[in-house]
Each structure stands twice: as C-alpha cells, then as structure tokens.
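Student: Quick one, structure for this:
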Amino acid sequence: MTLIVHAESPEGLYLRQSDPVLARLIERVGEIRLSPSRTPYESLVGSIVSQMLSAKVAGVIKQRLTTLIGGPLTPESLLAHDEETLRGIGLSYAKIRSIHDLSRRTLSGALDYEALGVLPEAEAVAMLTQVKGIGKWTAEMFLIFSLGRPDVLSLGDAGLQRAAQWLYGRINPDEAPGCLGRYADRWSPYRSIACLYLWRAIDDGYVDGRSEL
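Tutor: Now for the predicted structure:
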C-alpha cells in the first residue's frame, strides 16, 4: 500500500511540529510517496545487480536476467542457473555468489521477510547483512524503499549528510554523520519520511543550487 505524505498528512504534520526547519522543506516540496515492493526477494536481487554500476548498465543486466529466467525471479529459478551461465549475461562472480547465497537463505527461512518488516531496525539490518554482498547501506535502502518501513535512518548516506548540511547550515562536513543523527532524533517515528524529503531536496536542485527555503 502506497503511503502518501504531504504537509497536512499525519506524518507531515508530526515532522513539521517536531522540526520547524524541516517543516519549510516539507511545505516547499509538497507530496511524496513511499510504495513498498510486492516482491522483496526480487528487489534484493536487483540491489545486488545494481551495485557499483550505472543505472543504464544495471538495467541492461536486469533485462538479460529476466530474459534468461523466462518468468518471475525466484530463489528456485536463480539457483537453477550455474555461475558460468549467469556470468554470461554480465554478472560478476561475486554478485552471482551473493545472489545464490540470498536465494539459499530465502528458501531456508534464514532470511525472513515478514520478520524484516517488524524487527527493530538494527536487528533487521543485521539479518540482511548476513547475506554475502549486502552491506549496511543496501540493507537500509531495502528497508525504506522495498519494505516501506517509515522509521529508518541511513546515517552513512552521503546524500543525506549533504542535504542536512544544506538544510541546517551549520553541520561540519567531517562530523555530518553524528550531527545528522542528532537532528534525526526529532523525526522518529518517521525518519524514513524525513530522509525522503532530504533526498528530494537534492533531486529538485535545492541543495546544489544552495536555494533558500
């Protein structure tokens, strides 16, 4: 179910009341949406495929993978193809091993997608990072964009650090992760939503243009 947030929605109102500085950004940007994925396993496969690649190249490899499988991407369908076959469509050996590890953990239940939706953030990230090739940032992005969890913060995300520095105007770049965390305390339980607004500030050109709100 898509979550629609704007200045007058419950989430928007809470953030505006909790953080008057962020409130100006929310009012300027307007509506944002958070749409969880119906296929979390496929989303994680896509995350692995996309690592260290441009969007264009990643898209080509994803299309090749879809063509190779000839149907939905499932753990069974991925494990049915050996390393050399997957290498032939452009996947590195490291990514192939990550995808196979993800598939095995999904089939065994070691990676529990229902639990990932409700576990505390740190525990959910710990479960995801047990998979080869999935680091903390990838895990956090999955929790936000694929599972639609509303209260996740990626302290190490360079874009969030940069947007927070622009928004608050007094963060030392060398201390940005810690400062971002302190500002984010006031956003809970909607830290993901605040992050979406910060990312939108970059996408809409406010940050690089050093625009005033």
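Student: C-alpha from now on. contacts and neighbour counts both.
Tutor: Fine.
Student: ranges for the helices of this structure?
Tutor: 10-18, 20-29, 40-50, 55-69, 75-79, 83-87, 93-108, 113-116, 121-128, 136-141, 158-168, 176-184, 191-203 (DSSP state H).
Student: Looking at those helices, which is nearest to residue 152?
Tutor: Proximity to residue 152 (Cα to Cα) singles out helix 191-203 among the helices of the chain, at 4.9 Å.
Student: picking that back up, need the helices of the chain in TSV (columns: mean neighbour count and distance to residue 2).
Tutor: Shown next, in TSV, are the helices of the chain (neighbours: other Cα atoms under 10 Å; distance: least, Cα to Cα, whole Å):
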stretch	mean neighbour count	distance to residue 2
helix 10-18	18	14
helix 20-29	18	18
helix 40-50	19	15
helix 55-69	15	24
helix 75-79	17	26
helix 83-87	15	34
helix 93-108	19	25
helix 113-116	14	18
helix 121-128	18	21
helix 136-141	20	17
helix 158-168	20	23
helix 176-184	17	23
helix 191-203	21	13
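Student: how about those helices, which one is nearest residue 147?
Tutor: That would be helix 40-50 among the helices of the chain, by Cα to Cα, at 7.2 Å.
Student: Could I get the helices of the chain in JSON lines, plus columns for distance to residue 150?
Tutor: Shown next, in JSON lines, are the helices of the chain (distance: least, Cα to Cα, whole Å):
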{"stretch": "helix 10-18", "distance to residue 150": "9"}
{"stretch": "helix 20-29", "distance to residue 150": "16"}
{"stretch": "helix 40-50", "distance to residue 150": "16"}
{"stretch": "helix 55-69", "distance to residue 150": "25"}
{"stretch": "helix 75-79", "distance to residue 150": "27"}
{"stretch": "helix 83-87", "distance to residue 150": "35"}
{"stretch": "helix 93-108", "distance to residue 150": "24"}
{"stretch": "helix 113-116", "distance to residue 150": "13"}
{"stretch": "helix 121-128", "distance to residue 150": "11"}
{"stretch": "helix 136-141", "distance to residue 150": "11"}
{"stretch": "helix 158-168", "distance to residue 150": "16"}
{"stretch": "helix 176-184", "distance to residue 150": "13"}
{"stretch": "helix 191-203", "distance to residue 150": "5"}
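Student: Now show me the structure for the sequence below, then we'll compare the two:
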Amino acid sequence: MQIFQYGDTEINWLSKRDKRLAQAIEQIGRIERATMPDLFPALIRCIVDQQISTAAARTVNARIVQLCDGQLTADSLLAAGAADLQRCGTSMKKVQYMLGVAEAVKSGQLDLTAIATMDDAQVIQTLTGLKGIGVWTAEMLMIFSLGRPNVLSWGDLAIQRGIMRLYRHKTLPRERFERYRRRYSPYCSTASLYLWALSK
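Tutor: Down below sits the predicted model:
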C-alpha cells in the first residue's frame, strides 16, 4: 500500500505557523493515508464513491474491478459495457460518467500522463471538464493520486468541521477559511490530514 508522503519539513513548517495545529499534530502523531497513484482507477473510484456509504462503495468498486478481470483500464471498462457495470450496484448515471471518462482517455481527449505536468489550477480545470467530476473530486485526486502538497478543500465538510473544532469557531465564512489556507501554505495537504482526523 502506498501512502501520502510527508515528513519533518511539513510538520515543522505547520507547527511553527500555528500553535493549535502544532498541539494537534503532536497528540495525533503520524497519519498514514492510502493513495491511488494510478489516475484512471482513481477517477472511476471517485465517481462510484459519490453519495454512498464507504461499505457500499467498497463493494461496488470490488465488483467493477472483478468485472474488468482485475485490471481497471479504459479498454477493460468500455469492454464491460453499461448493463454489466450497472449490475455491479451503481446507477446508470454514474455508469455513463465512468464510460465518458474511459472514452475520453481512449480517444486521447484526456491525457492522464500530461495531468502530472500541469499546475494545480490546470488540473482542476481539466478534471472538472469531465462529467461526474466536480472541484472536490478533483482536489481529492490531486492529494491522493497526484501527491500534490498544497490542497485544502473548501468543499470538504470534514475539513471545515476540523477547522471549527480546532479553533473553536461556530461558523466558518469563506474569508476565514482562506486565511487558514494562506497560513498552512505550501503544505495544505498535510494540514488536511490532521483536520480530517480532528473532524471525527
């Protein structure tokens, strides 16, 4: 299993910038979050996972991988077909999103290799151009597939909850959120790991 990579550089930076976050980091310790470096299966998984429970998502994803003979690629997904994909336990709408991503990769419209060379804003613009992929999904892919170091997602309710608990805020206007983003930068992704832990 591959995990999101961070170390003393990120921890020391964040701890110097924010005393409360420093205390949380010390109490929580090292966090290991699994990553999915292969972007195509990660995209498909993100589509499947939307608005369903973790347990249900795990089951559906496992069935799709099995249907694709253990190798989730654009070719294997397109070969599986819409009807069999839907029988894995997902909606036809999500199936169409998945097949749309596969067709974009197959046609060359979506170059997954090129995404690694793009800056964060370009990655979001490219991925959200796909049906079924919103900004939050793109940001999660940036952290857990591309290993981008500086992502703090406004659209993630658990991140918002973590910030409110850490700093004892009753509300979190966007302007205040952006102040924290600037404070944590350029290591927002590591801060995100700890904010998720605090949100539980």
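Student: rewinding a little: quick one: closest of the helices of structure 1 to residue 1 of structure 1.
Tutor: helix 40-50 (13.9 Å).
Student: Find the centremost residue of structure 1, please.
Tutor: residue 141 (1.6 Å; Cα atoms, centre = their mean).
Student: mind listing what the closest residue to that one other than its chain neighbours touches?
Tutor: Once flanking residues are discounted, residue 141 of structure 1 sits nearest to residue 154: 7.8 Å by Cα to Cα, 6 or more residues apart in numbering. Residue 154 of structure 1 makes contacts with 137, 140, 141, 160, as judged by Cα atoms under 8 Å, 6 or more residues apart in numbering.
Student: Quick check: the third one vs residue 153 of structure 1, distance?
Tutor: In this structure, residue 141 of structure 1 lies at 9 Å from residue 153 of structure 1, with Cα to Cα, to the nearest Å as the measure.
Student: Please apply the same query to residue 15 of structure 1.
Tutor: Residue 15 of structure 1 is 14 Å from residue 153 of structure 1, where distance means Cα to Cα.
Student: Please apply the same query to residue 194 of structure 1.
Tutor: Taken as Cα to Cα, the span from residue 194 of structure 1 to residue 153 of structure 1 is 9 Å.
Student: Who are the contact partners of residue 98 of structure 1?
Tutor: 48, 131, 132, 133, 134.
Student: can I get those in TSV with distance to residue 29 of structure 1?
Tutor: As requested, these are arranged in TSV below (distance: Cα to Cα, whole Å):
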residue	distance to residue 29 of structure 1
48	31
131	36
132	37
133	35
134	32
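Student: of those, closest to residue 64 of structure 1?
Tutor: Distances from residue 64 of structure 1 to these, taken by Cα to Cα, are shortest for residue 48, at 14.7 Å.
Student: Not counting sequence-adjacent ones, nearest residue to that closest one?
Tutor: Leaving aside its sequence neighbours, residue 48 of structure 1 sits nearest to residue 95 (Cα to Cα, 6+ apart; 6.4 Å).
Student: so who does the one you found touch?
Tutor: Contacts of residue 95 of structure 1 (Cα under 8 Å, 6+ apart): 48, 49, 133.
Student: what's the answer for residue 181 of structure 1, then?
Tutor: Counted by Cα under 8 Å, 6+ apart, residue 181 of structure 1 has contacts residue 155.
Student: redo that, cut-off 6 Å
Tutor: Neighbouring residues of residue 181 of structure 1 by Cα atoms under 6 Å, 6 or more residues apart in numbering: there are none.
Student: now, which of the contacts of residue 98 of structure 1 sits nearest residue 113 of structure 1?
Tutor: Of the contacts of residue 98 of structure 1, the one sitting nearest to residue 113 of structure 1 (Cα to Cα) turns out to be residue 131, at 13.1 Å.
Student: Excluding sequence neighbours, find me the nearest residue to the closest one.
Tutor: residue 102 (5.8 Å).
Student: how about the one you found, what's its partner in structure 2?
Tutor: When structure 2 is aligned by TM-score structural alignment, residue 102 of structure 1 is paired with residue 101.
Student: Which residue comes closest to residue 123 of structure 2 once chain neighbours are left out?
Tutor: Closest to residue 123 of structure 2 by Cα to Cα, 6+ apart is residue 115, at 6.1 Å.
Student: looking at structure 1, which residue lies furthest from center?
Tutor: Farthest-from-centroid check, structure 1 (Cα atoms, centre = their mean): residue 84, 29.7 Å.
Student: Quickly note the distance from it to residue 97 of structure 1.
Tutor: Relative to residue 97 of structure 1, and taking Cα to Cα, residue 84 of structure 1 is found at 11 Å.
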